[in-house]
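Engineer: pasting the sequence and the predicted coordinates here, then a few questions.
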Amino acid sequence: MKPHAKPPRWATTLLRWWGHPDTREEVEGDLLELYPHWVRTQGPRRANWRYALSALRLLRPFAQSKHVPDHQPFFVFHPDMIRNYVLVAWRNLTKNATYSFINLVGLALGMACSLLIGLWVYDELSYDRFVPNHEQVHYVRVNFSIRGGDTQTATATPGPLSDAIARDVPQVAMTTKLTWPSERLVRVGDKVAKETGQYASAGFFDVFALPAVEGNPKTALANPNQIVISQTLARCYFPSGKAVGQTLQFDNNKVFVVGAVLNDLPHNSTLRFDWLANFNAQEQVWQTEWGFNSVQTYLRLKPTATAQQAEAAMKGLFRRYTTFNNKEEIILQPLTDMHLWSTYENGVAVGGQVEYVRIFAVVALFILLIACINFMNLSTARSALRAKEVGVRKVVGAGRLALIGQYLSESMLMSLLGVVLALLLVWLTLPTFNAVFDKHLALDLTNPLYWLGIGGLVLLTGVLAGSYPALFLSGLRPIRILRGAGLSFGPGSAFRGPAQFRRLLVVVQFSLSIFLIIGMLAVGRQMTYLRTKHLGLDRTDVVYMRLEGTFNDYEKTEAFRQELLQRPSVASATTTAHLPLNIQSSTTDLHWAGQPAKQLVDVSAMSVGNDFIKTAGIQLLDGRDFRPNAIADTACYLVNEAAAKLMGMDKPVGQQITFWFGKGPIIGLMKDFHLGSLHQPIGPLVVAFMPPNVQYLLVKPRAGQAKQALADLERLTKQFNPNYPFAYHFLDEAYEKLYDREQQVSTLINYFGVLAILISCLGLFGLATFTAEQRTKEIGVRKVLGASVLAIVRLLSVDFVRLVLIALVLATPLAWWAVSTWLGTFAYKIDLGWWIFALAGLLALGIALLTVSFQSVKAALMNPVQSLRSE
């Protein structure tokens, strides 16, 4: 042995740092005397190992007794050690800047996506919870038995139902009924605008105890000549003083006195109004009859009552007030469920917006999991480079729990940095997010729930991302590591397990990404199908406008229509009570020969004016349309195929039915067209000829003359109805509004799906970079032996391609089930072809190859002289 042989610097440094001052010098002297002997007899490597173990055995009792209180776990919770954990973690992050940056960006993007989706989900779950004592408020729905034994749930209810419940059901404290939201022209001095509101019965503020800024809303609503307005309307029309006591005019004729001003309703409310007037101010005769489902009914239960008790007390209520023997059932829906649970099947709430809340909660978890997988992949990939550090720490006394604490502290630090960057990203993107999705989300950092959520996200991400690296690295055997064994990922290595686990993580990561790609493709195709499907009528370039003011007079409306038809740009025009693509009115006032005794059936109904079939482009399978201005046709009806099937009529034309305006013949059979969204199958429809009972004018321009037709329509409107602003819409727009929710979901899944793929590619890029670094010398040798660039790229890429293909096989059945479940909410949907899954696989494979090939080509083009210089 050379005379100057001595222990390595790391061993003597640790001995001096670790030992107690009273014993360190003595122990060090003894070990230095023994060290040359160990080198001669056992070799330098075993001598280093024996030197470290002897130092641990001799000095650890002193270190424990002086440095750590007896009641604490050694090396984990001591403040000095925690400070050391953070310091070492920070040094590792800065030392490996490239991988730290990839990890940080991936975690930040994943956490930002999760935070945005979390805000969206929290907002969706918070609807109507601002209403005082909202637990007692319920929405009234009615289940009707229809032909075939199925149950249909009506959203609208008869006008008299509210008062009947208040009289007959002792569990109910108060009821109210509302019309559907509508626009009215509001005028105060020179200020004129259309404002949206509702008519409500006097018990509204007993059911909804909404706070008022001015006045008493209960007494104001009870007076048919007073009105309740929102704070926004008060500021708009009465900016200089109090609004209570001021007057405003509706539709240039009805004058209301402002009786109260309410706080503005929050955005997360199913109630939508800026004004509220007494129901009696607009009540029609048909709204007092049991056969017309025309209003919304709400009630408040007594504090001691339950919804089940009230529903039991309502059984048979319809039979007390009607002559029908229908199996109707009144059901109560909690106010806070209305937004989330809007879809009913066979009388049971089965879904609605809650389905999308669940979907995006899962998407948020997927994206966060993908980001955490990036961290785990890169940490385990680089674990061989930190093996000696683990061995040294174990030699000097660090237990496995201490090492787990160290590596979890690193992941927690990364998670903390990630959430700071994520909060910045969320703050920057929230305005755009709110604009795209029509939301009012905000980072309310004064809310303790937000901090609780952020803290939980940091903890979840830190533990999820750092758990496997911590458990694996802390379990390495120091003897093998310090002897230089097991520092590769080959067979027999201590790192072979992590390499396999890393491949598994890549498979999981790309399985989630492929799942989202399939979702993006399927949802996009379904949205295209909704936009392009022929609905059974002509909606292209059809313009509609609401009839108001002068047009409330039927004769003036008809004169206006006839004048419009004289314009060469207009092909036809008609009037309707509802837009034909969104018929909201239903009735049980349909009877026919052979109908089961006293059985009610709920059918859609609409009154129309002249030229309805021609303007709407509906196909008549049999019979004729209503004759222009034919009074005799007011007792005649058109039915669709679904109505004919309901009544069991193969040849309905000429057969008698009893409907709104008495008994009369069916004069025409319409081919089925969609009455609402494609979520629901086409239901039975009866159309009556009643030109005075209409609300909309529909105009069909001639081909290529839509612009001129609009100009003619505007000019004539200002001539016939000068006191109202000209406003028009296209029927296509009204149809697309039926799918606002689906369109938002499609946009959300596209945005977050792309981000998930980007995060996956970040991790794959990091792994490809590390793999290229680890195999630099191998690549140099292969190039020297004649390997081409393509062969090198193929060598580095083939493993990743194999993993992506495995991910495709695993993701396909799960994605098929999830997409099929979502498509099942539509009565009319696309076929889920195999090519969607094949295209998703090709996209994922292409993205993976592009990500990996960048580093592969870079490594393949490297000069082999540089990589082999150290050999």
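Structural biologist: Yep, it's here.

Engineer: alpha carbons only for contacts and neighbour counts from here, please
Structural biologist: Noted.

Engineer: mind listing the strands for the stretch 301-450 of the chain?
Structural biologist: Counting by DSSP state E, counting those that start in this stretch, the stretch 301-450 of the chain has strands at residues 329-334, 343-345, 348-351.

Engineer: ok, and here's another one to check against it:
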Amino acid sequence: MIKNYIKIAWRNIWKNKIFSAINIVGLSVGMAACIVIMLFVFYEKSFDSMHSKNIYRLNEVQKFEGMNASQKVALSMFPMGPTLQAEFPEIKNFTRIRWQQKFQITYQLKKIFSPQVFFVDSTFLRMFDFKLIRGDRATALLKPHSVLLTQETAKRIFGNEDPMGKTITHYGNDTTSYAVTGILADVPKNSQLQFDGLFSFNTVFNPRMFTNWGGNWLNTYLELAPGTDIKALEKKFPAYQKKYMGPGGVKAYELFLLSLKDVHANSADIGLDYINFQKFDQKLTNLFALIALIVLVIACINFINLSTARSAERAKEVGVRKSIGAQRFQLAIQFLGETVLLSLIALIFAIVLVSIALPYINNLSQRDLSLPIMNNVGLLGLVFLAAVFIGILSGIYPAVFLSSFQPVKVLKGSVETGRNKGSLRNVLVVGQFASAIILMIATIFVIKQLRFMQMRDPGFTREQVVTVPLNMVTTAQYKVLKQELLNSSLVQGVTASQDVLGSHLDQTGIEFKLGDSPLRQLTSTLLVVDHDYLNLYKIKLAMGRNFSSEKSALSREFIINEALAKELLKDHKGKPMSSLLGQRFGFDSTGVIIGIAKDFNFNSLHYKIETLFLFNQEAWGFNNISVKINGARAKEAISFIQSVWAKQLPEIPFEYQFLDDHFAEVYRVDSQVSAVVSILAVLIIIISCLGLFGLASYSAEKRIKEIGVRKVLGASVQNIVVLLSSHFIKLVVIANVIAWPVAFYAMNKWLQGFAYRINIDWWVFATAGIISIIIAFVTVSFQSVKAATANPVKSLRSE
């Protein structure tokens, strides 16, 4: 019996090649989209799943006077870990992490620069379950000057030598040696914590750290007892803060906890999150999953539409089978079998499509996604069952509908395909195109917003600016490097700073006094620069003067932005900004304000311009050098910079990045969202058009005699095309009416996440509507023209 069902199903699929192809292509594309997105979703949800303890990260809400708004940050203070454990029995353990990038490690004559290492407490491996291959988890980091290296890092340093017990040296501000006390397995890619080595934090302890309340420069993780009420614990924090930091601590800071398993995906609104690898908002992950599911549902809708539309062709088959004793459930199983077979064939094509698409998807998402179906029997079985389920889901309504025909009526030729069935098909077509139009509108707005952020004038120039990290470069070395670079026509300017524009800049406390008014203490963003910074970046001054190269390194001169100027004057209404020039300002109010810069977007356009001051203090040193190059000779300029670097700093590797590329990285997630939404929108349009094409083909086929009669009576090709297309065009128009308000609501809500955003223009909706109508018309017209140009003699021949 089952063999017979499969044989009949295959015959029906082969007999109706066009409709079968439409269903298979639609289902395979929908399945492929779903598989890829689900791979991404599962990968995202797997982050930090290797750890078994109940770990939470300590975070702060900083509410400083002088900042436009409070901000959530991932940072915390050095004394918080041990004092929290002492105060609250719910906290079983703690560990702190201080990260360091481009960390130099030397062994004998060999030197490497590790991308990132952590300084951690000895409790780190008691809380986190990173695999330790050699060494003792409990004691490996207990003593000062201990280090654990990953396998890859150990291989880079020692080659084939046994690393255990050997000594490596770090040359920085102080020369420090570390003994290798263990080897770790390489950190999995789905860990938010990525490091090449763990160094004992107690090596660098100093007494000042233990009383440094207010200094936020590390991450603190807490192991909580099982069943801890997080909200109840957080409510106890203000009393703790008051005890150790006084009333000001409660006013300026609010502490909150975030589960380790939520840190990767649920911390989009938390800034200064430096060691959260591949951080991605879970809301976007869920959105991708929802859209992929819609793609698959639309593919299933095609099957339902085409099956019910072609029901009259199967009516006599049902009548004959029922008249010879077939039961309704047997017929339903037969029709479901056809659907499942189609679904399984589609699955094969879907797997091929996924294999082809994965390299591109990995490049786009910067993930290492894979589909190990052949190596994983469980996954293969799951995918197979999913395909069977999709087949059943797609075919259950057509199976019930087709198996319900009464043999007496159908064998007399009086079967009704039903107005209700036509109404259902119309609703499904409208739903398909409404989804496609919503995504089309969303794609246009996402691309417009991304382009707006990329093209908007940030208030400074970033074209042809190359940034180079100054790892362990002294101020004296920088000055020599700068002078030699400026000797070439390939270089148009050189400056340096402690931070790169487009990154999170540090905040610090400052004091300000205007005339005889009381001294005011507030917080603002700080950017330490050399005297040529404003000139190279073409940051305009609203008033005052720029830094001078002749000034003493001991003098304290500051340039503030307009946002900070307004903040300083908010208690002095009526006073012009010029009154701030020459006023006492700085870390201890001994410096002076010499200029006010026009506001510029030193951060992402997701955020409003914050208060900022620039400080020219070479004695503090710089972390990055910015070189403005001759854009017409960019390759020569890079080669020249590299040669000067190799000459002056041969011991330090040369790394560079164009500032434009850095800002592209700032907007990387927005670019990924734009690309994914665009791809899924195209897939939905293609699948919807396939369904429309199938319905149009069937409609033209059913009305072939009517078309022949009309042509004989003088109807033109144009008349026939309009006749056959008008119904479908009406459905697309209705889909637009439904889609527009939904898209408007969704886009308006999405754009609220940007401090600087585009307007919601009416023409985008009109454009999407026109495009959808044109696509539908072209799709339907292909079959309509074919039917209209057919020879009426053939269509009017006898049965």
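Structural biologist: Great, that's in hand. Computed from a prediction, not measured in an experiment: that's the story for all the values here.

Engineer: can you give me the TM-score here?
Structural biologist: The TM-score (TM-score structural alignment, normalised by the length of the second structure) is 0.90; 779 aligned residues with a CA RMSD of 3.1 Å.

Engineer: which of the strands of the stretch 301-450 of the first structure sits most buried?
Structural biologist: strand 329-334 (a mean of 20; mean count of other CA atoms under 10 Å).

Engineer: neighbouring contacts of that strand?
Structural biologist: 135-144, 307, 311, 314-316 (CA atoms under 8 Å, 6 or more residues apart in numbering).

Engineer: again, only this time at 10 Å
Structural biologist: The contact list for strand 329-334 of the first structure, computed with CA atoms under 10 Å, 6 or more residues apart in numbering, reads 134-145, 151, 153-154, 157, 298-299, 307-308, 310-318, 341-342, 347-349.

Engineer: which among those count as buried?
Structural biologist: With neighbours counted using 16 or more other CA atoms under 10 Å, the contacts of strand 329-334 of the first structure contain these buried positions: 134, 136-145, 151, 153-154, 157, 298-299, 307, 310-311, 313-315, 317-318, 341, 347, 349.

Engineer: quick check, central residue of the second structure?
Structural biologist: Centrality entry for the second structure: nearest residue to the mean C-alpha point is residue 669, 3.5 Å, by CA atoms, centre = their mean.

Engineer: now do the contacts for the alignment partner in the first structure of residue 157 of the second structure.
Structural biologist: The alignment partner of residue 157 of the second structure in the first structure, by TM-score structural alignment, is residue 237. For residue 237 of the first structure, the contacting residues are 186, 187, 188, 189, 190, 191, 192, 243, 246, 248, by CA under 10 Å, 6+ apart.

Engineer: I figured the fourth one was touching residue 252, is that so?
Structural biologist: No - the criterion here is CA atoms under 10 Å, and residue 189 of the first structure misses it with residue 252 at 11.4 Å.

Engineer: quick revisit: residue 162 of the first structure is nearest to which of the strands of the stretch 301-450 of the first structure?
Structural biologist: Minimum separation from residue 162 of the first structure across those (CA to CA) falls at strand 329-334, 11.7 Å.

Engineer: what span of the second structure is the closest one aligned with?
Structural biologist: Under TM-score structural alignment, the match for strand 329-334 of the first structure is residues 254-259.

Engineer: mean per-residue distance, the matching stretch to the first structure?
Structural biologist: Here the mean offset of stretch 254-259 of the second structure against the first structure after fitting is 0.7 Å, by mean CA distance after the TM-score superposition for the first structure.

Engineer: next: stretch 147-157 of the second structure.
Structural biologist: Superposing on the first structure and averaging over aligned pairs (mean CA distance after the TM-score superposition for the first structure), stretch 147-157 of the second structure comes out at 2.4 Å.

Engineer: next, the buried residues of that stretch.
Structural biologist: Quick answer for stretch 147-157 of the second structure (16+ other CA under 10 Å): 147, 148, 149, 150, 151, 152, 153, 154, 157.

Engineer: let me have these in JSON lines, adding secondary structure as columns.
Structural biologist: Output for these, formatted as JSON lines (DSSP: H, G, I helix; E, B strand; the rest coil):
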{"residue": "147", "secondary structure": "strand"}
{"residue": "148", "secondary structure": "strand"}
{"residue": "149", "secondary structure": "strand"}
{"residue": "150", "secondary structure": "strand"}
{"residue": "151", "secondary structure": "helix"}
{"residue": "152", "secondary structure": "helix"}
{"residue": "153", "secondary structure": "helix"}
{"residue": "154", "secondary structure": "helix"}
{"residue": "157", "secondary structure": "helix"}
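
Engineer: which two from those residues end up farthest apart in space?
Structural biologist: 147 and 152 (14.4 Å).

Engineer: ranges for the helices of the stretch 551-700 of the second structure?
Structural biologist: For the stretch 551-700 of the second structure, the helices defined by DSSP state H, counting those that start in this stretch cover 562-568, 634-648, 659-666, 668-702.

Engineer: format those as TSV; extra columns: distance to residue 247 of the second structure.
Structural biologist: Shown next, in TSV, are the helices of the stretch 551-700 of the second structure (distance: least, CA to CA, whole Å):
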stretch	distance to residue 247 of the second structure
helix 562-568	24
helix 634-648	51
helix 659-666	37
helix 668-702	39
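
Engineer: which one of these lies closest to residue 404 of the second structure?
Structural biologist: helix 668-702 (21.8 Å).

Engineer: now that closest one, how far from the centre of its chain.
Structural biologist: 23 Å (CA atoms, centre = their mean, to the nearest Å).

Engineer: got the angle between the helix or strand that it is followed by and helix 668-702?
Structural biologist: Counting by DSSP states H and E, the next helix or strand C-terminal to helix 668-702 of the second structure is helix 704-712. Put simply, helix 704-712 of the second structure runs at 80 degrees to helix 668-702, going by axes from the mean of the first three to the mean of the last three CA atoms, to 10 degrees.

Engineer: perfect, that will be all.
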